[in-house]
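**Q** Curious how this folds, go ahead:
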Amino acid sequence: MLLDRAAQVGDTVFVCLPTTATVMDGKTRGYLRPGLCPGGFGPLIKTIIAVGGQQVDVASGVSVDGRVIPSSRPLARDGRGRPLRPYEGGVVPARSIFLHSAFSGSWDSRYFGPIPEEGILGLASEVLTFAP
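**A** Below is the predicted model of the structure:
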């Protein structure tokens, strides 16, 4: 992890995902652009909504320690009609983070679950936001 402090809920980060089976399936489906992260894909920019020790549940939306996260309903299918399987939920492991984006089509921890915080490359700062 390249931060000079512990990752915190609310941080927006550049992150390389681990090369898990779910992440590699996302690469095959085209959810990840080519890049220099391990696995050959580029980093993502996402917001941390949970850290190690917090309970995450994914149903009709994501909740963290019982608090519902706005704009977090997982989709049943991607833009090409392929089924999506949401993360089953649970306690975020120590030194791990749960990532989210309010964009409904975002591929984030709703689907691939928590990831190790050592994938964090640094903090991101919002300059301009465009919502299609």
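**Q** all contacts plus neighbour counts: C-alpha atoms, from now on.
**A** Will do.
**Q** got a list of contacts for the lengthiest helix in the chain?
**A** Ordering each helix of the chain by length in residues (DSSP state H) puts helix 21-29 first. Here helix 21-29 makes contact (CA atoms under 8 Å, 6 or more residues apart in numbering) with 17, 32-33, 39, 41, 112.
**Q** I'd like to know how many residues surround S104.
**A** Using other CA atoms under 10 Å, S104 has 12 other residues around it.
**Q** how much space between it and I49?
**A** S104 is 16 Å from I49, where distance means CA to CA, to the nearest Å.
**Q** Tell me which residues of stretch 43-59 come out buried.
**A** For stretch 43-59, the neighbour count (16 or more other CA atoms under 10 Å) marks 43-52, 54-58 as buried.
**Q** close enough to count as contact, C16 and G39?
**A** No. Using CA atoms under 8 Å, C16 is not in contact with G39, being 9.3 Å away.
**Q** Here is a second sequence; please produce its structure as well for comparison:
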Amino acid sequence: MSRERVISAVIATCTCLMAVAAGGWIGGYRLNLTPSEPLGLWRIEPLMRVAAVGDLVFDCPPASAEFAVALERGYLRRGLCPGGVAPLIKTVVALPGQHVEVGSDVVIDRLPLPNSAIRPSDGAGRPLHHFGGGIVPSGHLFLHSDFASSYDSRYFGPVPETGLLGLARPVLTFDP
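**A** Predicted coordinates for the structure are as follows:
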């Protein structure tokens, strides 16, 4: 095959891949490569109501120094949310006005949250600082994942509702 044909084939393949990726992004499709939720293809479904406890959602965390450190440490992936991070897939576990206590695990309105043990350090031995607890402020959500090593509101606290992209719906996923 001539050099020109190879170059043309590579350009055509790259163009097709970019078109598929752009169509997927515009269509609300996202690829999850983190263990917080099953791996695979997910879709963002518009949330046509107020968020509720139990909703599995996509959320863009706010751009902050804390999330910049989380990205640097590898807790978050790169993406198109503010601060250059990918959206999180988490479950809403507390709403504005609810009381969250964080000790060795999480307690919401005096009820223990299953699978919420607090880790003192990450997998590399670096200290993890956890949220101090308190009332979830107006306009914020407390997010959680059952995955033991998940970076969620146990560590960064409530996040603004303005980062909520929609419900997270699995399309083609698997648990390794």
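**Q** TM-score of the superposed pair?
**A** The TM-score (TM-score structural alignment, normalised by the length of the first structure) is 0.93; 130 aligned residues with a CA RMSD of 1.3 Å.
**Q** Out of the contacts of helix 21-29 of the first structure, name the ones that lie in helices.
**A** Those of the contacts of helix 21-29 of the first structure lying in helices (DSSP H): F112.
**Q** what about C16 and G39 of the first structure, which has more around it?
**A** The neighbour count for C16 of the first structure versus G39, taken as other CA under 10 Å, is higher for C16 (23 against 16).
**Q** Alignment lookup: that one to the second structure.
**A** Counting by TM-score structural alignment, C16 of the first structure corresponds to C60 in the second structure.
**Q** Next, the contact list for the equivalent of P96 of the second structure over in the first structure, please.
**A** Residue pairing (TM-score structural alignment): P96 of the second structure is matched to G52 of the first structure. By CA under 8 Å, 6+ apart, the contact set of G52 of the first structure is 91-97.
**Q** Spatially, which two of these are the most separated?
**A** V91 and R95 (11.8 Å; CA to CA).
**Q** ok, which stretches of the second structure are helices?
**A** Applying DSSP H to the second structure gives helices spanning 3-26, 65-73, 153-156.
**Q** what range in the second structure does stretch 70-80 of the first structure sit on?
**A** With TM-score structural alignment applied, stretch 70-80 of the first structure matches the range 114-124 in the second structure.
**Q** Leaving out sequence neighbours, find the closest residue to F103 of the first structure.
**A** S71 (7.3 Å; CA to CA, 6 or more residues apart in numbering).
**Q** Return the distance of the one you found relative to T28 of the first structure.
**A** Computed as CA to CA, the S71 of the first structure to T28 of the first structure distance reads 26 Å.
**Q** higher neighbour count, these two?
**A** A count of neighbours by other CA under 10 Å puts S71 above the other of S71 of the first structure and T28, at 13 against 10.
**Q** quick one: the strands in the first structure?
**A** Under the criterion DSSP state E, strands of the first structure are mapped to 12-15, 44-51, 55-58, 62-64, 67-68, 90-91, 96-100, 115-116, 120-123.
**Q** Indicate which one of those is closest to L84 of the first structure.
**A** Of all the strands of the first structure, it is strand 55-58 that lies closest to L84 of the first structure, at 12.9 Å by CA to CA.
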